[in-house]
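[1] From the sequence below, what's the structure:
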Amino acid sequence: MTNLRDTPPRAAAPKPSAAARPWVALVVLCVSLLIVTLDNTILNVALPTLVKELGATTTQLQWIVDAYALVFAGLMLVAGSSADRFGRRRVFTGGLAVFGAASAWAAYSGSVGMLIAARAAMGVGAAMMMPATLSIITDVFRDPVERRRAIGVWAATSGLGIAIGPVAGGLLLEHFWWGSVFWVNVPFAVIGLVCANLLVPDSRNPAALPPDPAGAVLSIAGLGLLLWAIIEAPVRGWTSALVLTAGGGGLAVLVGFALWERACTHPMLNLDFFRERRFSVATSSVSLAMFGLFGALFVLTQYLQFSLGYSALATGVRVLPVAGLLALVAPLSPVLVRWAGTKAVVGVGLSAVGGGLWQLSTADVSATYGDVLAGLLLLGLGAGLVVPAALDSLMGTLPQGDTGVGSATNGVSVQLGGALGVAVIGSLLTTRYQDRMGPPLAPYRLPDKVSDSVLGSLGGALQLAERVGGTAGRMLAGLARSAFISGMGLGLSVGAAVAAGGAVLAFAALPSRPHPPAAVPDPADPADRSEE
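    This next block holds a predicted model:
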């Protein structure tokens, strides 16, 4: 989190021609933002296709998803401070160019490793874009009423991207190759670059403090080592020396990150904000809700295609209730907060997420889509309640000059929670799947390459079963589906326990009503800087 004070009156005034068209600038920003939020869900329906086309294992699928989220979360705050210091439009357009180029790279990746690298590069571009868009909106819309409306449109765009992602991915895969889910970003990026330079004003904060690149490196390194240990543990062994060393090293680096942020004069993450429960518990609640949501989507898109036999498009349509209900409920969440209080809304929302995950974890080999629909609806309902209510809570604790900081922190919470959900739930699935598949296959002494494919993913096992055919093929397919569903149940039940724990935390520690906002600090005040 930056210490930068996003104070529009001190920012450079936009050119009159651009300032006269703030809503046009908003359209350009929101359309560009759409591809960033779309990328959170559009990839999910393509995961089974990546198993078939690139031979990706479940572990590699986790990295394809988490490489983007890890870099996105790790760089978002320092990118926001860089935008304030060096120019918001400049950083935004730079991020748009990086995102577009990395999307083209991802679309034509010839291997899993190259795709993971491209996804990380996409995360760099997304981190540069997202905080800059909100800073530009805050600067362009000087009237408080119009600014709130503009931010509402910005937030709705984020929800729209999540909602349409699964269906958009299914439609693309129905008619084009798997790389189309990435290539679709390129024309939007090109058009966005042209329009941004013509229609979006530039601005910066002359009082902005320097970015904190050391903090960004430490956070990415620590989280990266921790995620590596969690994701690789099923393959290398949960007690292997390499996994334990990486996990312990990651935790040690994260402790070093916290110490650095405490000592730094311009920290990326101001740890003092976390002393306020309305901030710390709200941030944790968002992460825990996304832990369950993203982890569930990671396994359910594979379940719907590999186990229930749906096409990519049919899978996207069947995942739509999650995103659709989330988008419908989110605007109602602030209304419910005013009526029932933040504690009740966030606590009930996390309880709904936990209940949805638990219901989904009970699916067996004979389950149909109708059997899991209730769990999907509960997931969307819970996430729609938690995220806006928690964002309102954490923003209510910050001075006006730090609203950009609050929004960026919320974005980091979303990406970090989602990355951990995919890592933990996916790794538990893989562990149980391999435990169930390994012993029955051991007597057949399959070649290493074949064994790795079968044990690596349900898709790999089904491909071998199709080639073998006959009774043996049907037995292998049945065993693999049963093992996968057992692993899915384990992962989702743990996710349910995590969400339930979050609900208990919210009910116990999250204040129900806001206290009066803190005084607005003056960024030019040396005393204020010394406290940071």
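
[2] from here on, contacts and neighbour counts on C-alpha atoms
    Will do.

[3] Now do the same contact list for the residue nearest the centre of the chain.
    Centroid check for the chain by Cα atoms, centre = their mean gives Gln415 as the closest residue, at 3.2 Å. Contacts of Gln415 were listed using Cα atoms under 8 Å, 6 or more residues apart in numbering, and they are Ala69, Leu70, Phe72, Ala73, Ser287, Met290.

[4] For Asp39, state which of these is nearest.
    Distance to Asp39 across the contacts of Gln415 (Cα to Cα) is lowest for Ala69, with 10.2 Å.

[5] That closest one touches Gly421, doesn't it?
    No: Ala69 is beyond contact range of Gly421, at 11.1 Å (criterion: Cα atoms under 8 Å).

[6] more crowded one of those two?
    For Ala69 and Gly421, the more surrounded residue by other Cα atoms under 10 Å is Gly421, and the numbers stand at 30 against 27.

[7] residue contacts, that one?
    Met290, Phe291, Gly292, Leu293, Phe294, Gly295, Ala296, Gly495.

[8] Distance to Gly192 added to those residues, as TSV?
    Formatted as TSV, these follow (distance: Cα to Cα, whole Å):
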residue	distance to Gly192
Met290	29
Phe291	31
Gly292	33
Leu293	30
Phe294	28
Gly295	31
Ala296	32
Gly495	38
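
[9] Among those residues, the buried ones, what's the PyMOL command?
    Those of the contacts of Gly421 that count as buried under 16 or more other Cα atoms under 10 Å are selected in PyMOL with:
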select buried, resi 290+291+292+293+294+295+296+495
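
[10] ok, the contacts of Gly421 vs Val346, which is closest?
    For the contacts of Gly421, the nearest to Val346 is Met290 (13.0 Å; Cα to Cα).

[11] Tell me the secondary structure at that closest one.
    The local conformation at Met290, judged by DSSP: H, G, I helix; E, B strand; the rest coil, is helix.

[12] Next, the structure of the following sequence, for comparison with the previous one:
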Amino acid sequence: MHGLLAQRRHAHFLESVMQVSEAAVSTSPIPLRTQRNTLALIAVCLAAMMFALEISSVPVILPTLEVVLHGDFGQIQWIMNAYTIACTTVLMATGTLADRFGRKRIFIGAIVLFGIASLLCGLAWNSAVLIASRVLQGASGGAMLICLVAVLSHQFPQGAQRARAFSAWGIVLGIGLGFGPIVGGAIVALANWKWVFWIHVGLAVATLALAVAGVQESRDPQARRLDVWGMATLSAAIFGFVWFITQGADGGFTSASGLAILGASAASLAVFYAMETRIAHPMFDFSVFRVRNFSGALLGSVGMNFSFWAFIIYLPIYFQRALGEGPVAAGLSLLAYTLPTLVFPPIGERLALRYQPAFVIPAGLLTIGLGFFLMWAGSRSGHAGALPVLPGCLLAGAGLGLTNTPVTNTTTGSVCAARAGMASGIDMSARMITLAINIALMGFLLVEAVSMRLQAALGVHSADVSWNALASRVAAGDLVPPVAAPFTSAATMGAAHFEAISRAALIHGFGVLMLYGGTAVSVLAVLSFCIFRSKQAQA
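    Next up, the predicted model:
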């Protein structure tokens, strides 16, 4: 009896052990998967922070770079445009390469290159070297950006986890954008401008370790071939248009060289469209624009770059040169412009879930437009400091925070899962293309507005005066009168008088940019709403 009882107890014990073991085996992958997803999310967020810091911390040091590297206004524009054009060039190609060779592998390679490029940027000894280094940094940054979206989509495919992951990504992106200006200003004030770039080297090392440990490898077994000709023609078209806007004022827009560049750019764009609409597996599938929700959301991306992101390149010049603030004070003032992008993305996502992106995205764009008009009104108040324009900065930043995350989720969510990567690539490409073009266009408008005001104020009518060159100097923040200016009143004007006139012209020029940004984004908001509310979108 005792032996039988012992056998039953032994059997019951073995059965319990087996149940516990089976439960452990069945549940053990869940914590491991959760841990890897957490590491991957942190890696993605750090990569997003690097990309965001690169956008928001560099503009605040552009006035310093102009002096240290002996650059001019055109080179200042190209320091930013080299990054955006290179980023645009690799976006779609990165998606194809990641699908074929593995998203983790390409992501890791992009992180390494971004760290190396950041090191080279800090080692630059003149503007040309910095611009070349920025090309490499922009290419690796664009590859990193497209991969991090793919990583998020793969490791958080659906449900609440996906929403939380994209919200965390948006928040960290906002942190980088929000605190980038003060980080850049503080680094310049306390150390050296080189560390604005070198800080990314340490971040790249940390991101690399987390990506190796947490990101799961994934690829598309039916990945399409790399569209080399599509990349080449699109890049040539963008570069040509930006070059025409940036350099056309010097050589003349109607000159033979200017018209040749414009014609070559238009031809490259036409060839790109013809190729992408005829091949079986295009890099840039234009048929996706028939999805009205996608097109409406894409106008949100365009609207943000017609206003907010292009203007941030020049806003530090306004605070530092036109209003006379130092790097740290300018960084603090820029927080009013960028910090709301940290606070409002979760609010924008919740509003999109409740009221649909068809209302939230156009409303966010209109909020950006109202912010720009409020900045313009503040700039005309006659107050010497930055305080009158800060309410408009806050409102514009809030509008961008409301718009950005719903735009990203809507463009990727309005097409089938198999085309989500391509949709994300088009979204990112539209952002970078419009950003590059509008950096150049805003620079042109600023120089033209400053030139007209200088001519009216100085009253000089001389063929010997190069008004574009003089206005470019003033637009870059150089308010000192030229040594050999052929002004009739140069002898009696004095440096202080010339500086006052130049500062007034610079403030007027920025007022023109504020009006342009507010008008452009408001028009795009109306167009976005009309596309969203069309019958096809409702269907």
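
[13] Give me the TM-score for these two chains.
    The TM-score (TM-score structural alignment, normalised by the length of the first structure) is 0.86; 502 aligned residues with a Cα RMSD of 3.1 Å.

[14] picking up where we left off before, from the contacts of Gln415 of the first structure, which is closest to Gly347 of the first structure?
    The closest of the contacts of Gln415 of the first structure, once distances to Gly347 of the first structure are taken by Cα to Cα, is Ser287, at 13.5 Å.

[15] mind listing what that closest one touches?
    By Cα under 8 Å, 6+ apart, the contact list for Ser287 of the first structure reads Ser413, Val414, Gln415, Leu416, Gly417, Gly418.

[16] which of these has the most neighbours?
    Gly418 (30 neighbours).

[17] host element of it?
    According to DSSP states H and E, Gly418 of the first structure maps onto helix 403-441.

[18] Ok, Ala160 of the second structure next?
    Assigned by DSSP H and E, Ala160 of the second structure falls in helix 159-190.

[19] The helix or strand just after that helix vs the first structure - mean distance after superposition?
    Next in sequence after helix 159-190 of the second structure, counting helices and strands by DSSP H and E, comes helix 194-214. Once fitted to the first structure, helix 194-214 of the second structure is off its aligned match by 2.3 Å on average (mean Cα distance after the TM-score superposition for the first structure).

[20] helices or strands up against helix 194-214 of the second structure?
    In terms of contacts (3 or more Cα pairs under 8 Å, 6 or more residues apart in numbering; DSSP states H and E), helix 194-214 of the second structure is packed against helix 29-56, helix 103-123, helix 159-190.

[21] Specify, as a residue range, where the helix or strand that that helix is followed by falls in the first structure.
    The helix or strand immediately downstream of helix 194-214 of the second structure is helix 228-251, counting by DSSP H and E. Using TM-score structural alignment, helix 228-251 of the second structure lines up with residues 213-236 of the first structure.

[22] just stretch 59-72 of the second structure next, same as before
    So stretch 59-72 of the second structure sits over residues 44-57 in the first structure, by TM-score structural alignment.

[23] circling back: out of the helices and strands packed on helix 194-214 of the second structure, which is closest to Thr338 of the second structure?
    Here helix 159-190 is closest among these (Cα to Cα), at 4.3 Å.

[24] Mean distance between that closest one and the first structure after superposition?
    Mean for helix 159-190 of the second structure is 2.0 Å (mean Cα distance after the TM-score superposition for the first structure).

[25] Helix 29-56 and that helix, what's the angle between them?
    40 degrees (axes from the mean of the first three to the mean of the last three Cα atoms, to 10 degrees).

[26] Aligned to Lys343 of the first structure, what sits in the second structure?
    Match for Lys343 of the first structure (TM-score structural alignment): Ala358.

[27] excluding its backbone neighbours, what's nearest Cys195 of the first structure?
    Leaving aside its sequence neighbours, Cys195 of the first structure sits nearest to Val28 (Cα to Cα, 6 or more residues apart in numbering; 6.6 Å).

[28] Give me the neighbour count for the counterpart of the one you found in the second structure.
    In the second structure, the residue matched to Val28 of the first structure (TM-score structural alignment) is Ala43. The local packing of Ala43 of the second structure (other Cα under 10 Å) involves 26 other residues.

[29] what's Ala43 of the second structure in contact with, if anything?
    With contact taken as Cα under 8 Å, 6+ apart, Ala43 of the second structure is in contact with Thr207, Leu208, Leu210, Ala211, Gly214.

[30] one more time with 10 Å
    37, 49, 148, 151, 203-204, 206-215 (Cα atoms under 10 Å, 6 or more residues apart in numbering).

[31] quick one: Leu53 of the second structure and Trp198 of the second structure, what's the gap?
    Note on Leu53 of the second structure: its distance to Trp198 of the second structure, by Cα to Cα, to the nearest Å, is 12 Å.

[32] The helix holding Gly418 of the first structure versus helix 213-236: what angle between them?
    Counting by the same axes, to 10 degrees, helix 403-441 of the first structure lies at 20 degrees to helix 213-236.
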